[in-house]
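Asks: Next come a sequence and a model predicted from it.
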Amino acid sequence: MDERSKTLLKTLIERYIAEGQPVGSRTLSKYSGLDLSPATIRNVMSDLEEMGFIASPHTSAGRIPTPRGYRLFVDSMLTAKPLERNADLAELTGQIQDQLGGQQLGPQRMITAAARTLSNLSHFAGVVMTPRRAQAFRQIEFMRLSDKRILLIIVSPEGDVQNRIIQTELSYTPAQLIEAANFFNSHYAGMSFDAVRGHLRVELQDLRRDMSQLMQAAVEAGSVAEDEDDDHVFISGERKLLEVEDLASSMDKLRRLFDVFEHKTSLLQLLDVSSHAQGVQIFIGGESRLVPIEDMAVITAPYEVDGQIVGTLGVIGPTRMAYERVIPIVDITARLLSSALSQN
């Protein structure tokens, strides 16, 4: 593609993002800065359409970008301004910093605040994922609810408490439950339940049958608690996407949009992929199988604690978004969240 074609494609995408209407040759002539005849511009647009970068809606003589066009735009045509030289970005940094660290929030509240911040500043949906990882427990307790129903109380190293109900084949007395909890805490405190499972395979033969069954039940319940607790996806501002015509223009798109937020499977896959990459990643529907809706784009960045990537955050919006504005929001939020969590 020659420079003339690149300039016209960049101008077309910028105008479409700004106005939301198919872009014609007259608009391109006005905003591109090129001294070209309308016929020449139409010929270039025809070539761009053949290459798959733009498309022509049936109801208009103008053109709109395709996912392939957006991809070329964000990869090679977007102008990023140095953070330290841009007063607007300095102000943005201050806004994000205030919301993440101004109230000295705990890690969990900081993560939910990050999702809310991303949504508020982008005007789309903000999302933060913490990856699944084995969490250690500080101690457990058993509480007898009835003959064969026991409450498992799990205390994390940070003091958070989770409860799980265990159905057992045998009936346990309060004294037996205390004995089992003491054994568990003295041998396995500080481990994850997955790690305890490995130890129990070796040590079960040394335990009485009634105790071994209770231990196995506790490990299974604790592992479920770990899975539920660790694969959190915090989403803020989903309803703002209902106001985006590109995403809410048909019932089919609305159904797929709500499916993304209700089941989260595709979102988890996308965020998990992002956690293995450095810096800001942009996923565009129609050219990425990870984005289930053609008119949707997701901008993500990993965040760290003490130099180790621990999760991913991002903004979910339409492909017709102001990328040069949203990318710094995601980038700065990831950097500031990393710093705040590392200091917390």
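Replies: Ah, there it is.

Asks: contacts and neighbour counts: CA atoms only from here.
Replies: Fine.

Asks: what ranges do the strands span in the stretch 51-200 of the chain?
Replies: Using DSSP state E, counting those that start in this stretch, the strands of the stretch 51-200 of the chain run over residues 54-55, 64-65, 125-129, 139-146, 149-155, 161-167.

Asks: list the helices and strands the first one packs on?
Replies: Using 3 or more CA pairs under 8 Å, 6 or more residues apart in numbering; DSSP states H and E as the contact criterion, the elements in contact with strand 54-55 are helix 38-50, strand 64-65.

Asks: Turn those into JSON lines, columns for distance to L268.
Replies: As requested, these are exported to JSON lines (distance: least, CA to CA, whole Å):
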{"stretch": "helix 38-50", "distance to L268": "34"}
{"stretch": "strand 64-65", "distance to L268": "27"}
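
Asks: Serialize these to a markdown table and add fields for distance to D246 and mean neighbour count.
Replies: Below are the helices and strands packed on strand 54-55 laid out as a markdown table (distance: least, CA to CA, whole Å; neighbours: other CA atoms under 10 Å):
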| stretch | distance to D246 | mean neighbour count |
| --- | --- | --- |
| helix 38-50 | 21 | 16 |
| strand 64-65 | 12 | 26 |
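
Asks: Out of the ones you listed, flag the one nearest V155.
Replies: Closest approach to V155 among those is made by strand 64-65 (52.5 Å; CA to CA).

Asks: what about versus this one:
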Amino acid sequence: MLNDRSHILLKTLVERYIADGHPVGSKALSQYSGLDVSSATIRNVMADLENLGLIASPHTSAGRIPTAQGYRLFVDRLLTTQGSTTHAALPELLSTELPNDHPQHSIAAASQLLSQLTHFAGVVTPPRRSEVLLKQIEFLPLSDKRVLLILVTQDGEVQNRIVQTERILGINELNDAAHFLNRHCAGKTIGNLMQVLQQDLGQVKRELLELMNAAMQMGQDLSHDHMVIAGEHQLLGLNDFGSNMRQMRQLFELFEQKSTLLKLMQLGQSAEGIQIYIGHESGIAPLDECSVIAAPYRVDGEIVGTLGVIGPTRMAYDRVIPIVNITAQLLSSALSH
């Protein structure tokens, strides 16, 4: 059980280290803590905190730095967020950046804004789309054996994909294939459409089956969660990662692969409020030197996704937490219009 003096010194150490990135010695703690105690007393408290695993001493310095466990205690019990004046200006700043004309635009803008405001990576998991309703499917001939597949959903989203065919297909054949699908797709989910078409696909020419299958696959892809990440490159400029290229490579592989990170972010959909994972708490090795701050967002009051920030454990939690929280509120508002 830590006493008040230990809490004050730990809080001061964490805040000083976050501010300048240098290990903190007893002289700096005496200057910034406001405590009227001797350097010997401070050193004794630091030794106790180190024994508890809350701080550590780097090999190259006599000063101390927080451990992941120290950051956790700081965030849970010692953190004070910035004043209301700063917070009052933030919603107005953010609301001008989030378009509400289309969900994709809102989500992309939210991820970009998180990155711009924190200088870390901004992450958004779009709402799960298990009930995407289809409106129209079209096939357009390109050069040689290539066909452009266009799929339009009821909410106005347009997806396209180039399909390579076995032979050159004429415009009439493509129109027939599109007409065949459009007879069944309007207002249906991709699952409904696949069930309806199972009986009729035997009547379709073999050359057109691959177009049908490509359309089905594209529709299924729309129902999967796709994570939007912005500002990963900002992590390259941080001293916290700059000298560890192996760690950076693993981190960027995580961003590229996405599925593991997606599972972590989705945990926030089952919890209320801000979720904070510090270091190894995420259970994902490339994030062992990172913190993830996440918050759920809603559409019409129902939690549908998560957004957040990924940065080093040495981050200004008192500033980043309100940014994530308010951005979640603003995205909820934009998507609920």
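Replies: Structure's in. What do you need? Computed from a predicted structure; not experimentally measured.

Asks: care to give me the TM-score?
Replies: Here the TM-score for the pair of chains, by TM-score structural alignment, normalised by the length of structure 2, is 0.87; 335 aligned residues with a CA RMSD of 2.9 Å.

Asks: Compile the strands of the stretch 51-200 of structure 1 into JSON lines and extend it with columns for distance to T112 of structure 1.
Replies: Formatted as JSON lines, these follow (distance: least, CA to CA, whole Å):
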{"stretch": "strand 54-55", "distance to T112 of structure 1": "38"}
{"stretch": "strand 64-65", "distance to T112 of structure 1": "34"}
{"stretch": "strand 125-129", "distance to T112 of structure 1": "7"}
{"stretch": "strand 139-146", "distance to T112 of structure 1": "27"}
{"stretch": "strand 149-155", "distance to T112 of structure 1": "22"}
{"stretch": "strand 161-167", "distance to T112 of structure 1": "19"}
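
Asks: Show me the one of these that comes nearest L200 of structure 1.
Replies: Nearest to L200 of structure 1, of the strands of the stretch 51-200 of structure 1 and by CA to CA, is strand 139-146 at 15.9 Å.

Asks: Need the counterpart of I316 of structure 1 in structure 2.
Replies: Under the alignment (TM-score structural alignment), I316 of structure 1 maps onto I310 of structure 2.

Asks: looking at this, that match is in a helix?
Replies: No. Assignment of I310 of structure 2 by DSSP: H, G, I helix; E, B strand; the rest coil gives strand, placing it outside any helix.

Asks: Just give the nearest non-adjacent residue to it, would you?
Replies: The shortest distance from I310 of structure 2 to any non-neighbouring residue, by CA to CA, 6 or more residues apart in numbering, is to V292 (4.7 Å).

Asks: Over to the one you found. Which of the three states is it?
Replies: Per three-state DSSP, V292 of structure 2 ends up strand.

Asks: how near is I150 of structure 2 to A215 of structure 2?
Replies: Relative to A215 of structure 2, I150 of structure 2 is positioned 8 Å away (CA to CA, to the nearest Å).

Asks: Of those two, which one has the most company?
Replies: A215 (24 against 18; other CA atoms under 10 Å).

Asks: Shouldn't that one be within a helix?
Replies: Yes. A215 of structure 2: assigned to a helix according to three-state DSSP.

Asks: Contact partners for it?
Replies: 137, 149, 151 (CA atoms under 8 Å, 6 or more residues apart in numbering).

Asks: quick one: it from D318 of structure 2, how far?
Replies: 47 Å.
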